[in-house]
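**Student:** Okay, here's the prediction I keep looking at, along with the sequence it came from:
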Amino acid sequence: MSVGMAAPRSAYACDADRSRGRLFDEPPSKTRSAFRRDCDRVIHSTAFRRLKHKTQVFVFHEGDHYRTRLTHTLEVAQIARALARQLGLDEDLTETLALAHDLGHPPFGHAGERALDACLKEHGGFDHNAQALRVVTSLEHRYPAFEGLNLTWESLEGIVKHNGPLTTRDGAALGRYRERGIPSGISDYIGSHDLELWSFASLEAQVAAIADDIAYDAHDIDDGLRAGLFRVDDLKIMPLTAGMIADIDRRYPDLDDDRRGAELVRELISYLIGAVIAEARRRLEIARPETAEDVRHYGDGLIAFSPPAAQAEAEIKAFLKHRMYRHARVMRVMGDAESILFDLFARYQKSPGDLPAEWLPPLGAERETETARARRIGNFIAGMTDRFALTEHQRLFDSTPDLR
């Protein structure tokens, strides 16, 4: 089959007609599949629109051409759909999960997540996947019959488990959750709607997860070059990108650095997508799943980089960590951003009346616990855009850091 052609639908793809359904029953749409309906609901959500003004690496006012959470999300969706098309998966479910994967991120990128996690340390911490689940199951208020978006089981499963199982079959937390346990936003929810945290997610979810890695690697290189944090030739330190740069220079000997960088990013995306397709087909040939349930119960992930691509991808991440994420300029701005969220959280705790009326407990409600109050404040801050957080800080404090 030509790489440019879509694969026929695979037997192990998720099937919208066989979905496990929604927590709250709804009549089916006359014009859309269940997964297309999920995707449309994510796109029309308030949380999705707010991604436009949430930091990826550079704060929104540093320049119009840097990635935001929204542009990053759209790029993840494009890569994910390309992978799904080649593997015969459900593109609507894949797109849903790609578009929803960052809905739980707070303002100011990973700096904001670190700050909220510290603020909520005594109340279960902060986890962006758990927050994404909160967004789509309770924090969005758009429909008269239920809170949240009432997405299908398959979409919720993918949001929570796209990076793999969270627990063993007997409930013991795995991976990064081993030390602190499953976040309350997830553990509380599965009490009423079991997402089978012990199993792998669908191939569509696994594709969305690896598309996120591809987009991060390629586009953070693009943004780092644009910001002047490193030059194209600095990327020759890695064998993969060195070979690509040498090939670009042979084909286009007089190309300026901007276009050299753009061509490198294009080549890198193509290489990583091809490596994932080849490795996925190899693993699927071994596993021979016949249904989506076989994928969930296989016991290992089936969407991955080939070993050489995995090594190259790890080298790219290490380069970006050293040359971009820990660059003095980025670290200074992110340190100031953390201080803004620390200030806001402390202020709302001390003076609850500074919160908008819709974020105050209902009049006459039972006295809420300290944890419930802290989580309510955390939910409010997590939903902020960068510029709203700055505006709030300017409203409540005499001095606000200039994040430039």
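**Tutor:** Nice, thanks for sending it over. Every value quoted in this text rests on a predicted model; they were computed, and no experiment measured them.
**Student:** C-alpha from now on. contacts and neighbour counts both.
**Tutor:** OK.
**Student:** Quick check: nearest residue in space to residue 15, chain neighbours excluded?
**Tutor:** residue 90 (7.1 Å; Cα to Cα, 6 or more residues apart in numbering).
**Student:** The one you found reaches residue 82, doesn't it?
**Tutor:** No - contact criterion Cα atoms under 8 Å: residue 90 and residue 82 do not qualify, at 11.2 Å.
**Student:** Neighbour count: these two, which is higher?
**Tutor:** Using other Cα atoms under 10 Å as the criterion, residue 90 and residue 82 rank with residue 90 on top: 22 against 19.
**Student:** residues contacting that one?
**Tutor:** Contacts for residue 90 (Cα atoms under 8 Å, 6 or more residues apart in numbering) come out as 9, 13-15, 84, 204.
**Student:** quick one: which of these is most hemmed in?
**Tutor:** Neighbour counts for the contacts of residue 90, by other Cα under 10 Å, peak at residue 204, which reaches 32 neighbours.
**Student:** what helix or strand is it on?
**Tutor:** helix 203-227 (DSSP states H and E).
**Student:** all helices of the stretch 251-400 of the chain, in order?
**Tutor:** In the stretch 251-400 of the chain, helices defined by DSSP state H, counting those that start in this stretch lie at 257-287, 292-296, 307-320, 328-350, 370-382, 386-396, listed in chain order.
**Student:** Okay, buried residues for the shortest one please.
**Tutor:** This means helix 292-296. 292-293, 295-296 (16 or more other Cα atoms under 10 Å).
**Student:** try this one next to it:
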Amino acid sequence: MPSMPLAFPAPLAPFASKAEATRGRLHPEEESSGRTPFQRDRDRVLHTVAFRRLKHKTQVFVFHEGDHYRTRLTHSLEVSQIARAMARTLKLDEDLAEVVALGHDLGHPAFGHTGEDVLIEMMEGAGGFDHNAQTLRLLTKLERQHGAYPGLNLTWEALEGTVKHNGPLIGEHRTKDKPLPLAIEEYAEKHDLWLHAWPSLEAQLAALSDDIAYNNHDCDDGLRAGLITFDEAMDVPLIGPALHAAQKDWPGEPREVQIAEAVSSLIGRMVADVLGETRARLEALNPQSADDIRLAGRATAAFSEGMTEELKVLRGFLFERVYRHYKVNQVRSQAKRIVRDLFVLFRDEPEVLPPAWFERQRGESMQKRKRVICDYIAGMTDRYAIHEHKRLFDLSRSFI
């Protein structure tokens, strides 16, 4: 029986990424008759072990500090919702925006940026560590769901968008002045992801959705956790005016309701700002294809200049009052010791590794052994890392 034709969405903007025009997959395969390639990409990410683990990985607060604070999983879902809404407004491919949003944080280790800092330290001279490069390793190597190839075999557009959603990684327009992570360099040798160019507009929107989500939910979580007070936040750009408006509009409601109203309003304001600035840049560029976006020489999706300046002040406030609050620092200090202790133990006594991981590093050079250990620890959740540290370093628990 002949396969049904692919069912694609309504006509997209001419500069949108089109699933029917995808550059394909590294390992060719027959596409589904009921889902577009980007829908399949999204579904493959959702079914990964790495995605499930995000529910117990730190955003700001370690999992045991409160069930109502954000985790990497809830953050990724919020980013996905914002990215999909903006993509729909601009008549882009919503599924591509969603897969980049859902997959962008898969490579974060236990304890968030704190865990990453320790892995960077421990992997010095052994290829380094970068959470974005680790995401690529997961998507193309570490996750095994198919017998024919390692990884998920995502489309070129999904991998490109995930790896460089924040901008070009090489060339004159690169957004960060640091060496290309080894994992990305090695993969690019066999699958050219145009690392010199900007990603698709869908991926750019996913990156901005990440900014919108974490700035707002870190304000929300910081206020609810008592790390910052309502009065302190009232004087800060963006969140301050939103809180003033919520207090004026809902004077009789409890603080948590006013905070929720303020955050909802601020998300709407930031989304509107991105859409306005992006439309203006699209009008100036007049792109006729997705590659016109990639080769534009600058980001096409962006915050306005005014919003960018206000965000700098807000981020500075959050850094000082939330991310470096003494209570958060106390937990960060514990997290550093846990990750460092585990890495050193597995490096010096590999026989305590689980059998599958022990076999991966057996007989390898020290550099490759460290990469195996790094992959193992980077995949840990906060809960699992804490449990393993207690089991391996607390004699009273060593036989439990």
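**Tutor:** Here it is on my side, so go on. Since this is a predicted model, take the numbers as computed values, not measurements.
**Student:** Farthest pair within the contacts of residue 90 of the first structure?
**Tutor:** The largest separation in those, counting by Cα to Cα, is between 15 and 84 at 13.4 Å.
**Student:** Please pull up the equivalent of residue 319 of the second structure in the first structure.
**Tutor:** Aligned counterpart of residue 319 of the second structure in the first structure: residue 321 (TM-score structural alignment).
**Student:** how near is that match to residue 197 of the first structure?
**Tutor:** 30 Å (Cα to Cα, to the nearest Å).
**Student:** more crowded one of the two?
**Tutor:** Higher neighbour count among residue 321 of the first structure and residue 197: residue 197, with 23 against 12, using other Cα under 10 Å.
**Student:** what does the more buried one align to in the second structure?
**Tutor:** Looking across to the second structure (by TM-score structural alignment), residue 197 of the first structure lines up with residue 195.
**Student:** In contact with that match, which residues are there?
**Tutor:** 160, 164, 168-170.
**Student:** Save these as TSV, and put in neighbour count, distance to residue 233 of the second structure and secondary structure too.
**Tutor:** Below are these laid out as TSV (neighbours: other Cα atoms under 10 Å; distance: Cα to Cα, whole Å; DSSP: H, G, I helix; E, B strand; the rest coil):
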residue	neighbour count	distance to residue 233 of the second structure	secondary structure
160	23	38	helix
164	26	33	coil
168	23	35	coil
169	24	35	coil
170	17	38	coil
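**Student:** from those, which single one is nearest residue 206 of the second structure?
**Tutor:** Nearest member of the contacts of residue 195 of the second structure to residue 206 of the second structure, counting by Cα to Cα, is residue 164, at 10.9 Å.
**Student:** Map residue 117 of the second structure across to the first structure for me.
**Tutor:** Per TM-score structural alignment, residue 117 of the second structure is aligned with residue 114.
**Student:** Neighbours of that match, how many?
**Tutor:** Residues near residue 114 of the first structure, counting by other Cα under 10 Å, number 17.
**Student:** Now for it: which residues touch it?
**Tutor:** Taking Cα under 8 Å, 6+ apart, one finds residue 338 in contact with residue 114 of the first structure.
**Student:** what's the answer for the one 4 residues further on, then?
**Tutor:** Counting by Cα under 8 Å, 6+ apart, residue 118 of the first structure touches 125-126.
**Student:** Work out for me the element residue 242 of the first structure sits within.
**Tutor:** Judged by DSSP H and E, residue 242 of the first structure forms part of helix 239-251.
**Student:** In this structure residue 124 of the first structure contacts residue 186, no?
**Tutor:** No - in this structure, residue 124 of the first structure is not within contact of residue 186 by Cα under 8 Å, at 11.1 Å.
**Student:** how about residue 148 of the first structure, what's its match in the second structure?
**Tutor:** Alignment note (TM-score structural alignment): residue 148 of the first structure maps to residue 151 of the second structure.
**Student:** Check residue 208 of the first structure too.
**Tutor:** Residue 208 of the first structure maps onto residue 206 in the second structure, by TM-score structural alignment.
**Student:** if I look at the equivalent of residue 264 of the first structure over in the second structure, how far off is residue 337 of the second structure?
**Tutor:** Taking TM-score structural alignment as the criterion, the aligned counterpart of residue 264 of the first structure in the second structure is residue 262. Using Cα to Cα, residue 262 of the second structure is found at 37 Å from residue 337 of the second structure.
**Student:** Residue 276 of the second structure now?
**Tutor:** Distance from residue 276 of the second structure to residue 337 of the second structure, by Cα to Cα: 45 Å.
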